[in-house]
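[1] task: produce atomic coordinates for the following.
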Amino acid sequence: MLHTELTEAELASLHDTYRHLHRNPELSMQEHRTAEFIETRLTVLGIEHFRCGGTGVVGVLRNGAGPVVAFRADTDGLPIEEDTGAEYRSIATGALADGTVVPVMHGCGHDTHVAAALAAAAVFVRERASWSGTIVWVFQPGEETAEGAAAMVADQLWERAPKPEIVLGQHVIPFVPAGAVGVASGSAMAMADSLRVTVFGTQSHGSQPQNAIDPVVLGAHMVVRLQTIVSRELSPQDPAVVTCGTFHAGLKENIIPDRAEFTLNIRTLSEDVRDRVLRAITRILNAEADASNAPRPRVEEIYRFPLLYNDPAHVARVSEALSAELGAEQVVALPPAMGSEDFGWLAESIGVPNVYWVFGGFPADVAAPPVNHSPFFLPELEPTLSTGVRAAVSAIRKYLDGPAAA
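    Just a heads-up that it's a prediction; the model follows:
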């Protein structure tokens, strides 16, 4: 039997690892020091490893003949200034693609994911006699920008590492109590499309609007009209979200500018609904431009996240393992979420199933815990981290043979 209980030394190492990662976040696809830290830890554990996808790290723990299971932890931070007041809070900075220097924090909990994965790897090393097979540890960069999974696949992840029969992963969240886990069956997380829209007009003096085509007014009409796609074109039974996250135009109050720019984020749970929403966006943008006698806008894709689909049969298998480890009352069935993940590309690229679950980061008696991507997001150390380790170990172990051959 595999013993999942952490020793006192392992628990201290888990907490130290988490605090180190939390203090030292890095932006997406810039996780150089994080990758070096992970490599050092894998070396100490005696796990072979290689770089993949730039700042991604892959560890391969072989323990005789048997199944191959992959487990993924994402590594990137966010451009957020931390306001938690924690002794180990981040004061790190990083540079965006345009050179802008910004504060960086682990505002989505990826530090907990990496710490839990490394601790889980240590458990499997310690318990070699109780299992056999191969575990592929995927420490993936760039989840926040939907770059990392695709970059690792393009860098021949599954040609260089053993091909798994399943890919597993997890995420810390505020809406499940600490100590509990939640899993959705089927469509688990939404597809996401992010678009940049450039609206073109004709510049003029603010006092002479008759000589202008005002892209601010035109853009405002576009943004308002786009909100009718979900409310008036889709069935209430077809979940979707259309959000305008930024709007920029002009440099001075008495100049009507020649262009405006806004960005959109679209969430959908099926390809059919996604196609209908994107076609409606194009139709509305072009129609509003025509109504203002303006050129058609330029629409550019920023990034896209795939649908995260949890294979129902494997959800049942993983849920059984989680219930045995944590207690059935601590395993919650969840509906689909409109958040997004690029995790699904890892399994989809080789045609194998995946299961992705969440674990709680705050006590049940916290009435309004800070959400992911908040400057106040700081999960409680325990039982959050130990739960992440136990969940990872129990789910992975469900797919391995045992005991290992002598």
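[2] alpha carbons only for contacts and neighbour counts from here, please
    Fine.
[3] for the strand ranked longest in the chain, name the packing helices and strands.
    Counting by DSSP state E, the longest strand found in the chain is strand 166-177. Packed against strand 166-177 by the contact rule (3 or more C-alpha pairs under 8 Å, 6 or more residues apart in numbering; DSSP states H and E) you find strand 68-74, helix 110-126, helix 344-348, strand 354-362, helix 384-397.
[4] here is the second sequence; please produce its structure so I can put it next to the first one:
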Amino acid sequence: MIRSSGDVAEATRDVTAGVDGEGLTDFYRDLHRHPELSMAENRTAALLAGRLRAAGLEVTEGVGRTGVVGVLRNGDGPVVWLRGDTDALPVREETGLPYASGRAGVMHACGHDMHVTWLVGAAEALAAARDAWAGTLVVIGQPAEEGGTGESGAAAMAADGLHDRFPRPDALFGQHVAPGPLGLVLHTPGLTMAAMDDIDIRIHGRGGHGSRPEATVDPVLAAAHVVTRLQSGVSRELAATDVAVLTVGRFHAGAKHNIIPSEAELALNLRTRVPEVRERALAAIRRIVEGECAAAGCPRPPEIDIAYSLPATVDDAALDGRVAAVHRAVFGDGAVVDLGPVTGSEDVSLLAPADTPYDYWYVTSTPQDVWEEAEGESPAEKFARVPSNHSGLFAPDLSVVPVGVRTLVSAALSVFSF
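    Now for the predicted structure:
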């Protein structure tokens, strides 16, 4: 039986009444001080596993190398999966916080430490209130969402038997901390995040002395023309209504001032929303790179490899509508906002078994004083100027710790039997 949003909101208040907000905040600070990169989240996984075991869940570690799965069977009823990602980024922290990262050049700049905290809080709250719901809760601590090792942690967990070793879900839920006015819950039914491709390019030239360029084929010059021309592949070949974002994230060539190198390397990142646009963009990239190399007289064709890809994230519209209604009942009508799809990407959809509905939303977290002091009159102007995910200045307001616990708990209760 599907309960009303008001019933779920009331049940959420009861289930989360005993949440230890201070203890969870301390847990978050500890995670933030000890960030770990993709597929090296050993300490984080151990802490998560320990909290889940203490709450009464059956815990399996090492799923997809450093993934954690906790299962709580609580009678007959639906199966709900709650997912949080665990990895940090190779970013130098610049926040100056007293609990700033203790690892040089590594930081939870995307907020996955908050995701783990929310996951623990939701699991503990639901485990402590088993008389309020019936079904099976599966908690997933997923590594390597950032793909820092060239692989998706969700794909690694699926390859390690996630879909067969554990109860199959009736619904999968995930969420992300995000910049924006404190405490909003951002929902978008259907397409919510873009597909993503990382593309590695190697351009072959003929090296030589910097004083005799006529005896060389300069790959730096060819690569520079590629970088410039690639932007026209987006702006002039795709319709204005087609969304595609192409970024050159790395340009590497040479080792000394007076040497023309024999190779140049580019690393591209492409974001698209629909398969047809993705295929057109990839074809344009290949044609432009090959054409510029031919024009430069490169002695060998370029190497163009898609190193890493993720599909678009498409929320189940009916499930998202139900959860958004519940979140309105919990937090108020004005707290739930639909800003439409974003060009960020996620691997959460790879966790879901075939035909499993999933829903993914955002919880905004910019401290109120930071938001108010940001330049700009409109929310869009301010949003562009406050620290964002992947910034060394990204620092969620700690008051969102209980907010994210309630969003997860209420989503789970919207599916569980009462």
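[5] quick one: closest of the helices and strands packed on strand 166-177 of the first structure to Val315 of the first structure.
    Proximity to Val315 of the first structure (C-alpha to C-alpha) singles out strand 354-362 among these, at 6.2 Å.
[6] which parts of the closest one are buried?
    354-362 (16 or more other C-alpha atoms under 10 Å).
[7] now swap in stretch 307-322 of the second structure and tell me
    Quick answer for stretch 307-322 of the second structure (16+ other C-alpha under 10 Å): 308-317, 319-322.
[8] now those as JSON lines including secondary structure?
    JSON lines is the format used below for those (DSSP: H, G, I helix; E, B strand; the rest coil):
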{"residue": "Tyr308", "secondary structure": "strand"}
{"residue": "Ser309", "secondary structure": "strand"}
{"residue": "Leu310", "secondary structure": "strand"}
{"residue": "Pro311", "secondary structure": "coil"}
{"residue": "Ala312", "secondary structure": "coil"}
{"residue": "Thr313", "secondary structure": "strand"}
{"residue": "Val314", "secondary structure": "strand"}
{"residue": "Asp315", "secondary structure": "strand"}
{"residue": "Asp316", "secondary structure": "coil"}
{"residue": "Ala317", "secondary structure": "helix"}
{"residue": "Leu319", "secondary structure": "helix"}
{"residue": "Asp320", "secondary structure": "helix"}
{"residue": "Gly321", "secondary structure": "helix"}
{"residue": "Arg322", "secondary structure": "helix"}
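[9] what's the closest of those to Ile201 of the second structure?
    Tyr308 (13.0 Å).
[10] was I right about the closest one contacting Ala195?
    No. Counting by C-alpha atoms under 8 Å, Tyr308 of the second structure stays clear of Ala195, with 10.9 Å between them.
[11] could you dump the helices and strands packed on strand 166-177 of the first structure into CSV with distance to Arg283 of the first structure added?
    CSV is the format used below for those (distance: least, C-alpha to C-alpha, whole Å):
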stretch, distance to Arg283 of the first structure
strand 68-74, 37
helix 110-126, 38
helix 344-348, 30
strand 354-362, 36
helix 384-397, 45
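[12] helix/strand/coil for the spatially most central residue of the second structure?
    Nearest to the mean C-alpha position of the second structure, by C-alpha atoms, centre = their mean, lies Glu346 at 4.6 Å. Recorded secondary structure, Glu346 of the second structure: coil (three-state DSSP).
[13] list the contacts for the aligned residue in the first structure for it?
    With TM-score structural alignment as the criterion, the equivalent of Glu346 of the second structure in the first structure is Glu341. For Glu341 of the first structure, the contact set (C-alpha atoms under 8 Å, 6 or more residues apart in numbering) comprises 143, 146, 189-191, 305-308.
[14] where along the stretch 201-350 of the second structure do the strands fall?
    Ranges of strands within the stretch 201-350 of the second structure are 208-209, 244-253, 259-260, 263-272, 303-310, 313-315, 336-337, based on DSSP state E, counting those that start in this stretch.
[15] looking at these, which is buried most?
    With neighbours defined by mean count of other C-alpha atoms under 10 Å, none of those is more surrounded on average than strand 313-315, at a mean of 23.
[16] what range does it cover in the first structure?
    On the first structure, the counterpart of strand 313-315 of the second structure by TM-score structural alignment is residues 308-310.
[17] quick check: the matching stretch compared with the second structure, mean distance?
    Following superposition, stretch 308-310 of the first structure is found to deviate from the second structure by 0.5 Å on average (mean C-alpha distance after the TM-score superposition for the first structure).
[18] contacts for that stretch next, please.
    Against stretch 308-310 of the first structure from outside (C-alpha under 8 Å, 6+ apart): 184-191, 340-344, 353-356.
[19] same question, stretch 38-58 of the first structure
    With C-alpha under 8 Å, 6+ apart, stretch 38-58 of the first structure has contacts from 29-32, 35, 59-61, 118, 122, 125, 136-141, 148-149, 151-157, 161.
[20] show me what counts as buried in that stretch.
    For stretch 38-58 of the first structure, by 16+ other C-alpha under 10 Å, it's 38-39, 41-42, 45, 47, 49, 51-58.
[21] and for stretch 100-120 of the second structure?
    Buried residues in stretch 100-120 of the second structure, counted by 16+ other C-alpha under 10 Å: 100-101, 106-120.
[22] just the helices from the stretch 51-200 of the first structure, written as ranges.
    110-126, 148-154, 157-160 (DSSP state H, counting those that start in this stretch).
[23] now the second one: which residue numbers in the second structure?
    Spelled out, it's helix 148-154 of the first structure. Going by TM-score structural alignment: helix 148-154 of the first structure matches residues 153-159.
[24] how close does that stretch sit to the first structure?
    Stretch 153-159 of the second structure sits 0.3 Å off on average (mean C-alpha distance after the TM-score superposition for the first structure).
[25] mind listing what's buried in that stretch?
    Of the residues in stretch 153-159 of the second structure, 153-158 count as buried by neighbour count, 16+ other C-alpha under 10 Å.
[26] repeat for stretch 391-406 of the second structure
    391-398, 400-406.
[27] ditto for stretch 324-334 of the second structure
    By 16+ other C-alpha under 10 Å, the buried positions in stretch 324-334 of the second structure come out as 324-331.
[28] take those residues and lay them out in CSV including distance to Leu270 of the second structure.
    Formatted as CSV, those follow (distance: C-alpha to C-alpha, whole Å):
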residue, distance to Leu270 of the second structure
Ala324, 30
Ala325, 34
Val326, 35
His327, 33
Arg328, 34
Ala329, 38
Val330, 37
Phe331, 36
